[in-house]
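> generate a structure from the sequence data that follows.
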Amino acid sequence: MSTLRAMNDTEFKQYIDKAIDNYAKERVKAGNWSEEEAILKSRKEYTELLPKGVKTQDNYLFSVVDKNEVVGMIWLNKEDDEVGFICEINILKKYQGMGYGKYAMKEIELVAKNLGLKKIELHVFGHNKTAINLYENLEYTVTNMCMSKRLL
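As a prediction, this is how the structure comes out:
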């Protein structure tokens, strides 16, 4: 049976470098950053968002665990008294498509409710069709849309 468990320092150390790298790649793929600047910008954002790692105030990082094995993670930021923001959900590749993402999303909603939050928001890259489908199936709606076109 799957559970959400507060991420510990060891898990955070294993997570953070991969997260920085993945975020940089996603920003490059989305056309937001150049490859040359991506890692530096990504590292800067994570350092600003999580200066104290798992102990950063108003941030809740969880490992998604199944049979004592970490299969992914989810991170909720409490933006204010009513709104939470899912900064990241990441299910390891070999566990994708097995329901862990859906499970983590439903569990983080319970965490948010227990924190007294009234709404959860998130960002999804436009090219991530799998995530978009998951969020739509969980009744998330588009509230903003940013579009771009490369001029050659």
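> CA only for contacts and neighbour counts going forward, please
Will do.
> three-state assignment of the residue positioned nearest the centre of the chain?
Per C-alpha atoms, centre = their mean, the C-alpha nearest to the average position across the chain is that of residue 88, at 0.5 Å. The local conformation at residue 88, judged by DSSP: H, G, I helix; E, B strand; the rest coil, is strand.
> this one next, for a side-by-side:
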Amino acid sequence: MKLSPMSETEFLDYIDSAIDSYSKELLHSKRFTLEQEAFKFASWEFKEDIFHDGYHTENTLVYNLVHEAQTVGIIWLLLEDDVAFIGDFLVYPNYQGQGFGSSALNQIETIAQTNGMTAIRLGVFKHNQVAERLYRKHGYSIYKKRETDYILEKLLD
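Predicted coordinates for the structure are as follows:
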């Protein structure tokens, strides 16, 4: 499995599905109780806060996870100061449990180190115990506890 930079067309398709998915997670976590509020927040976060310049947002790297010419997931990384933040990480359901998530995390570590980062952080909803187990298996620990999620961190050598 390798990380392949997303094209601008793929990115535009990704953003819409990411907003839908994120708004559903926000509802599931009970951070929001109304679908409209969750969707509005998710749209703002993706389109105005994080990807304020769309595909060309500086210091933001967006990848497809590719195995044998098939896209099996996505991951993106925001580089700020000396910390990389994994903003979204998804292995599609048909490909879960096959090591693609572990491979992607290992490759992201290398990319972060190459870019001078000293740590990687990410948010994980408390209800997503499968993801939390994967991150802990890879050396992530709690950096900050919040009401509906954790910020996990891994220090890089």
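> residue 38 of structure 1 and residue 129 of structure 1, how far apart?
Separation of residue 38 of structure 1 from residue 129 of structure 1 (C-alpha to C-alpha, to the nearest Å) stands at 22 Å.
> no no, residue 82 of structure 1
From residue 82 of structure 1 across to residue 129 of structure 1, the span is 28 Å (C-alpha to C-alpha).
> test my guess that the residue nearest to the centre of structure 1 contacts residue 74.
Yes: Residue 88 of structure 1 is within contact range of residue 74, at 5.6 Å (criterion: C-alpha atoms under 8 Å).
> number of residues surrounding residue 45 of structure 2?
Residues contacting residue 45 of structure 2 under the criterion other C-alpha atoms under 10 Å number 15.
> same check on residue 84 of structure 1?
Applying other C-alpha under 10 Å, we find 26 residues neighbouring residue 84 of structure 1.
> cool, residue 28 of structure 1 as well?
Applying other C-alpha under 10 Å, we find 17 residues neighbouring residue 28 of structure 1.
> give me every residue that touches the nearest residue to residue 131 of structure 2 once chain neighbours are set aside.
Spatially, and ignoring its direct neighbours in sequence, residue 131 of structure 2 is nearest to residue 124 (7.2 Å; C-alpha to C-alpha, 6 or more residues apart in numbering). Shown in contact with residue 124 of structure 2 (C-alpha atoms under 8 Å, 6 or more residues apart in numbering): 131-132, 149-152.
> list the members of those that persist in structure 1.
Retained in structure 1 by both residues aligned by TM-score structural alignment, their matches' C-alpha atoms under 8 Å are the following of the contacts of residue 124 of structure 2: 131-132.
> the contacts of residue 124 of structure 2 in strands, which ones?
149-152 (DSSP state E).
> which part of structure 1 lines up with stretch 68-75 of structure 2?
Under TM-score structural alignment, stretch 68-75 of structure 2 corresponds to residues 67-74 of structure 1.
> any chance you could list what contacts the matching stretch?
1-2, 61-65, 86-92, 95, 100, 104, 108.
> so among those residues, which ones count as buried?
By neighbour count, with 16 or more other C-alpha atoms under 10 Å, the contacts of stretch 67-74 of structure 1 hold 2, 61-65, 86-91, 100, 104, 108 as buried.
> tell me the one among those residues nearest to residue 24 of structure 1.
Relative to residue 24 of structure 1, the closest of those is residue 88; by C-alpha to C-alpha it sits at 13.3 Å.
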